[in-house]
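[1] pasting a predicted model and its sequence here:
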Amino acid sequence: MKLMTRQAADPEGRMPLMDHLRELRNRLIKALLALLAGTIIGWIFFSPVWDFLKEPFCALPQSKDLNGRCSLVVNGIFSSFFLRLKIAFILGLVISSPVWLFQLWAFVAPGLYRKERRWTYLFMGAAIPLFFVGTALAYVTVDKGLSIFLGFVPDDVAALISVDQYLGYVLAMLLVFGLTFELPLFVVILNMAGVLSSHRIRRSQRMIIFGIFVFSAVATPSADPFTMLALALPTVLLFEVAALLAFLNDRRRARRPDPYAGLSDDEAAPLNIEEIDAELEKGETRH
């Protein structure tokens, strides 16, 4: 009740610092509770998730031990416990992502303009599918990179791969592919914000493509040619799509009439009441 009175007294809807801190605390508690619940679910469903993660390794002939079973080793007494805890936490982070993303958005959104909110919807609506497409491609590619390096193992030698090494390799592949697929989206956002023009993108196109291949060679954990190409080629394709969208956006922006065209330096600009009302409406929507 007290918070509603303060917001009603302030026409811009601003909140005191302590109210902001209380809201942040409440939203952090909700996000952490959702993460805890997701981690518990991940702990319960550890076995099928672990079977899914180790499947690319088990598909390789080099993964079989003397008894013909897929074998990964643990180093240390607590390694198996921390493996289960790590996978449960990662799965909990994914399961609870709708909750903590909503809490983050609910805290930030009141301080954004309507146009900034539309950009955020566009970014999140494209970023999440792109990330999962990248991780799916990484999962398909994991066994190819492993087969190249494990192919050098002699036939009479058993490859003893630790669980920590394999899990670190798989997680690095998933994150690198998922985050790299977000890079073309930043090109589109910067173009929509007027920071990066399509002309500058076309002028630097060769250097950007070269940089994508260099980044793919450095960022991939295995750094083998197949994994590098599997990351670089789709990223280049996504960059070309982003460049096309930037070109279409600049073309659409250029068709808009300039209200200040033809005015001399000492001539007053035309007063547009509709634009002023729109700006006042945007100011009222700020937190």
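    Sure, I can see it.
[2] make it CA atoms for all contacts and neighbour counts henceforth
    OK.
[3] in this structure, which helix has the most residues?
    helix 114-150 (DSSP state H).
[4] what's the distance between the following helix or strand past that helix and the middle of its chain?
    Once the chain leaves helix 114-150, the next helix or strand it forms, by DSSP states H and E, is helix 163-180. The chain centre lies 14 Å from the centre of helix 163-180; the measure is Cα atoms, centre = their mean, to the nearest Å.
[5] contacts for whichever helix or strand comes after helix 163-180, please.
    Counting by DSSP H and E, the next helix or strand C-terminal to helix 163-180 is helix 183-192. When contacts are defined by Cα atoms under 8 Å, 6 or more residues apart in numbering, helix 183-192 is touched by residues 119, 123, 126-127, 196-198, 235, 238-239, 242-243, 245-246, 249.
[6] how big is the angle separating the longest helix of the chain from helix 163-180?
    Angle of helix 114-150 versus helix 163-180, following axes from the mean of the first three to the mean of the last three Cα atoms, to 10 degrees, is 140 degrees.
[7] just checking, what packs against helix 114-150?
    Counting contacts by 3 or more Cα pairs under 8 Å, 6 or more residues apart in numbering; DSSP states H and E, helix 114-150 packs against helix 46-58, helix 163-180, helix 183-192, helix 225-254.
[8] one step back: which of the contacts of helix 183-192 sits closest to Ile208?
    Nearest to Ile208 among these is Phe239, at 9.0 Å by Cα to Cα.
[9] and for the closest one, the neighbour number?
    25 (other Cα atoms under 10 Å).
[10] now do the same contact list for it.
    Phe239 neighbours (Cα under 8 Å, 6+ apart): Pro184, Val187.
[11] same thing with Ala246?
    Going by Cα under 8 Å, 6+ apart, Ala246 touches Val187, Val188, Asn191, Met192, Ser197, Ser198.
[12] and the comparison structure, right after this:
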Amino acid sequence: MKEQTFWEHINELRKRIIYIILFLVPSFIVCFIFSDYILSIISKPVGDLYFFSPIEAFSVKLKLSFLCSIFISFPFIIYQIWKFIEPALYSNEKKVLIIGFISSLILFYSGSLLSIFIITPIGVKFLMSFSTENLKALIRANEYLNFLLFMTLSFGFLFQIPIIMTILSAFKLINPKFYSKNRKIIIFLIFVASAIITPTVDTFSMLLLAIPLIIIFEIGIITSKIVYKEK
């Protein structure tokens, strides 16, 4: 562990922020250039998107480009945060945090991509099926983007369950036996939560969320037992 002065910390923080900005700006530019293509992909379930003010189309493209650039740059941002805090850590702490960061990123992207390309399109198509000759959908671009963002973040954070379980067991707050003992109840609650979260009422969409959550819950039990034994 390396000791640093206050100003050394400030200079290091400044350097990391500059690196992040230098990575984000070109990412944003690239995403803005391809914003029409990105919109064509994410809007497939609903078809055409509409805007209701002169500036809204431009602002939606800016918002989409910013969100996509953050999504793409997130691993790099985490890496810069890691490089900032690394000198203050002991070797055993570094090992734990590296595993935690990598696992968290993999799980977050898995949940997010599952939502973007599978769950949300299926859910939206189902909801759109309720339109009739006298009831037509006119989807506002900004509202659809907000809905997609909500679904993406929700699934991304839901997939952090194993990380939370492992942390709770690592700090001896919950014994892994609790998860195993209450497995049936927790799995039932996962199905209930999946039925509530998914934007449709069909069983297939619910299973698309519930099954991955059950798998990562089981992974969480395994990792919880590992860290609990080490303590």
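    Yes, it's here. Bear in mind that the values here come from a model prediction, so they are computed numbers and not experimental data.
[13] where does the TM-score land?
    Superposed pair, TM-score by TM-score structural alignment, normalised by the length of structure 2: 0.85. Supporting alignment: 229 aligned residues with a Cα RMSD of 2.5 Å.
[14] quick check, central residue of structure 2?
    Central residue of structure 2 (Cα atoms, centre = their mean): Gly156, 2.7 Å from the mean position.
[15] aligned partner of that one in structure 1?
    Alignment note (TM-score structural alignment): Gly156 of structure 2 maps to Gly178 of structure 1.
[16] how far away is that match from Leu229 of structure 1?
    15 Å (Cα to Cα, to the nearest Å).
[17] next: Ala8 of structure 1.
    Distance, Ala8 of structure 1 to Leu229 of structure 1, by Cα to Cα: 57 Å.
[18] comparing the two, which residue is more hemmed in?
    Leu229 (15 against 12).
[19] on that earlier part again, highest neighbour count among the contacts of helix 183-192 of structure 1?
    Phe239 (25 neighbours).
[20] which position in structure 2 pairs with that one?
    Checking TM-score structural alignment: Phe239 of structure 1 goes with Phe217.
[21] kindly report the same for Ala158 of structure 1.
    When structure 2 is aligned by TM-score structural alignment, the residue opposite Ala158 of structure 1 is Lys136.
[22] tell me how many other residues surround that match.
    10.
[23] tell me the angle of the longest helix along structure 2 relative to helix 35-42?
    Among the segments of structure 2 that qualify as a helix by DSSP H, the longest is helix 56-85. Compare the direction of helix 56-85 of structure 2 with that of helix 35-42 by the same axes, to 10 degrees and you get 90 degrees.
[24] how close does helix 56-85 of structure 2 sit to structure 1?
    Aligned to structure 1 and superposed, helix 56-85 of structure 2 gives a mean residue distance of 1.5 Å (mean Cα distance after the TM-score superposition for structure 1).
[25] quick one: buried residues of that helix?
    For helix 56-85 of structure 2, a neighbour-count test (16 or more other Cα atoms under 10 Å) marks 57, 60-70, 72-74, 77, 79-80, 82, 84 as buried.
[26] and Leu146 of structure 1, which of the helices and strands packed on helix 114-150 of structure 1 is closest to it?
    Going by Cα to Cα, the one of these nearest Leu146 of structure 1 is helix 46-58, 7.4 Å.
[27] which secondary structure elements does the closest one sit against?
    Looks like helix 46-58 of structure 1 contacts helix 79-95, helix 114-150 (3+ Cα pairs under 8 Å, 6+ apart).
[28] against structure 2, where does the first one fall?
    Looking back up the chat, that one is helix 79-95 of structure 1. The aligned range for helix 79-95 of structure 1 in structure 2 is 56-72, by TM-score structural alignment.
[29] can you give the contact residues for that stretch?
    Contacts for stretch 56-72 of structure 2 (Cα under 8 Å, 6+ apart): Leu24, Ser27, Phe28, Ile29, Cys31, Phe32, Ser35, Asp36, Phe51, Ala141, Asn142, Leu145.
[30] and that stretch, how far out from the chain's middle?
    From the chain centre to the centre of stretch 56-72 of structure 2 is a distance of 17 Å (Cα atoms, centre = their mean).
[31] check stretch 67-84 of structure 2 too.
    Per Cα atoms, centre = their mean, the centroid offset for stretch 67-84 of structure 2 relative to its chain is 13 Å.
[32] same thing with stretch 134-153 of structure 1?
    When distances are taken as Cα atoms, centre = their mean, stretch 134-153 of structure 1 is centred 22 Å away from the chain's centroid.
[33] same deal with stretch 17-37 of structure 1?
    In terms of Cα atoms, centre = their mean, the gap separating the centre of stretch 17-37 of structure 1 from the centre of its chain is 22 Å.
[34] now it: which residue numbers in structure 2?
    Mapped onto structure 2 using TM-score structural alignment, stretch 17-37 of structure 1 spans residues 6-26.
[35] how about stretch 153-173 of structure 2: buried residues?
    153-156, 158-163, 165-170.
[36] closest to Asn92 of structure 2 out of these?
    Closest to Asn92 of structure 2, out of all of the buried residues of stretch 153-173 of structure 2 and judged by Cα to Cα, is Ala170, at 13.6 Å.
[37] alignment lookup: Trp119 of structure 1 to structure 2.
    Mapped onto structure 2 by TM-score structural alignment, Trp119 of structure 1 lines up with Val96.
[38] please tell me how far that match sits from Val227 of structure 2.
    10 Å.
[39] can you check Ile77 of structure 2 too?
    27 Å.
[40] gap between the two ends of stretch 176-188 of structure 2?
    18 Å.
[41] kindly report the same for stretch 187-200 of structure 1.
    11 Å.
[42] could you do stretch 113-125 of structure 2 as well?
    End-to-end span of stretch 113-125 of structure 2 (Cα to Cα): 17 Å.
[43] any buried residues in it, and which?
    By neighbour count with 16+ other Cα under 10 Å, stretch 113-125 of structure 2 contains the buried residues Leu113, Leu114, Ser115, Ile116, Ile119, Thr120, Pro121, Ile122, Gly123, Val124.
[44] can you tell me which of these lies nearest to Val46 of structure 2?
    Closest approach between the buried residues of stretch 113-125 of structure 2 and Val46 of structure 2, by Cα to Cα: Val124, at 7.0 Å.
[45] what's the match for that closest one in structure 1?
    Here Val124 of structure 2 is matched to Leu146 in structure 1, going by TM-score structural alignment.
[46] leaving out chain neighbours, which residue sits closest to its match?
    Leaving aside its sequence neighbours, Leu146 of structure 1 sits nearest to Phe57 (Cα to Cα, 6 or more residues apart in numbering; 7.4 Å).
[47] closest to Gly111 of structure 1 out of the contacts of Ala246 of structure 1?
    Among the contacts of Ala246 of structure 1, Met192 lies closest to Gly111 of structure 1 (Cα to Cα), at 19.9 Å.
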